[in-house]
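> How does the following fold in three dimensions:
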Amino acid sequence: MAKPMTKAQLVSAIAERMDTDKKTATSALDTITAIITDEVSGGGAVTLPNVGKIYCRERPERMVRNPATGEQIKKDADKVVKMTIAKALKESVNG
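Now for the predicted structure:
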């Protein structure tokens, strides 16, 4: 498996595709990240066309097991961020 793209590599790719400088590309990436973070943390969802949907899901209170001791522990309800991958992206990866 290839190494994940770093932020610096992503900024360079954005700057190249947009035919702009890295400062503008960094600002664009940071703005998009902030918008997604604000929307999802507020309980909403963001759809990135041809990529997928990022959303927050609540998990109920449940019993979990400590793998070291085998002890059952009650875990409080919490929220997790999920992403559903778009069909277009799946198809582009699979051929």
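
> From now on I want contacts and neighbour counts done on CA atoms only, so please keep to that.
Will do.

> quick one: contacts of the longest helix along the chain?
Assignment by DSSP state H gives helix 22-41 as the longest helix of the chain. Residues outside helix 22-41 that contact it (CA atoms under 8 Å, 6 or more residues apart in numbering): Val11, Ser12, Ile14, Ala15, Met18, Ala45, Val46, Ile54, Tyr55, Cys56, Val81.

> Kindly indicate which of those residues lies nearest Ala68.
Checking the contacts of helix 22-41 against Ala68 by CA to CA gives Val81 as the nearest, at 26.8 Å.

> Another sequence for comparison is provided below:
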Amino acid sequence: MGKALSKSQIASTLAEKVGITKKQATLFLDELAQLAYKQAKNTFTLPGLGKLVLVNRKARKGRNPATGEVIQIPAKRVVKFRVSKAAKEAILGSK
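Below you'll find the predicted structure:
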């Protein structure tokens, strides 16, 4: 398995493919991330990849792995990324 691409590598690949400078590609990635952060509460969709969604988790009981003691885990809001069907098929292949 290969190494994950760094932000710089992604920016340079995008710049080369689209025909813009690396600095513009980096700015685009930064602005896209900021927009995703602001819009996550309304669900933010990246076409062809998936969407960011806020999910409310219920309170539940858990177990401390070190002691085995039962503990109460409080309810909380979490951010999840749901991968689109198109992305799954492109990566895994269709059944």
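
> Excluding sequence neighbours, find me the nearest residue to the residue minimising distance to the centre of structure 2.
Central residue of structure 2 (CA atoms, centre = their mean): Phe81, 4.9 Å from the mean position. Nearest residue to Phe81 of structure 2, sequence neighbours excluded (CA to CA, 6 or more residues apart in numbering): Leu52, at 4.6 Å.

> Buried residues in the helix or strand hosting the one you found, which are they?
Assigned by DSSP states H and E, Leu52 of structure 2 belongs to strand 50-57. Under the neighbour-count criterion of 16 or more other CA atoms under 10 Å, strand 50-57 of structure 2 has Gly50, Lys51, Leu52, Val53 buried.

> Show me which of those is closest to Lys3 of structure 2.
Set against Lys3 of structure 2, the nearest of the buried residues of strand 50-57 of structure 2 by CA to CA is Gly50 (22.1 Å).

> and the gap between the equivalent of that closest one over in structure 1 and Leu29 of structure 1?
Superposed on structure 1 with TM-score structural alignment, Gly50 of structure 2 falls opposite Gly52. Separation of Gly52 of structure 1 from Leu29 of structure 1 (CA to CA, to the nearest Å) stands at 17 Å.

> check contacts around Ser84 of structure 2.
Gly48, Leu49, Gly50, Lys51.

> Look up how far Lys51 of structure 2 lies from it.
Using CA to CA, Ser84 of structure 2 is found at 7 Å from Lys51 of structure 2.

> and if you look at Lys22 of structure 2?
Distance of Lys22 of structure 2 to Lys51 of structure 2, computed by CA to CA: 26 Å.

> go on, Ala75 of structure 2?
For Ala75 of structure 2, the distance to Lys51 of structure 2 (CA to CA) stands at 23 Å.

> for Ala87 of structure 2, what are its contacts?
Ala87 of structure 2 makes contact with Gly48, Leu49, Gly50, according to CA under 8 Å, 6+ apart.

> what does it align to in structure 1?
Ala87 of structure 2 maps onto Leu89 in structure 1 when the alignment is built from TM-score structural alignment.
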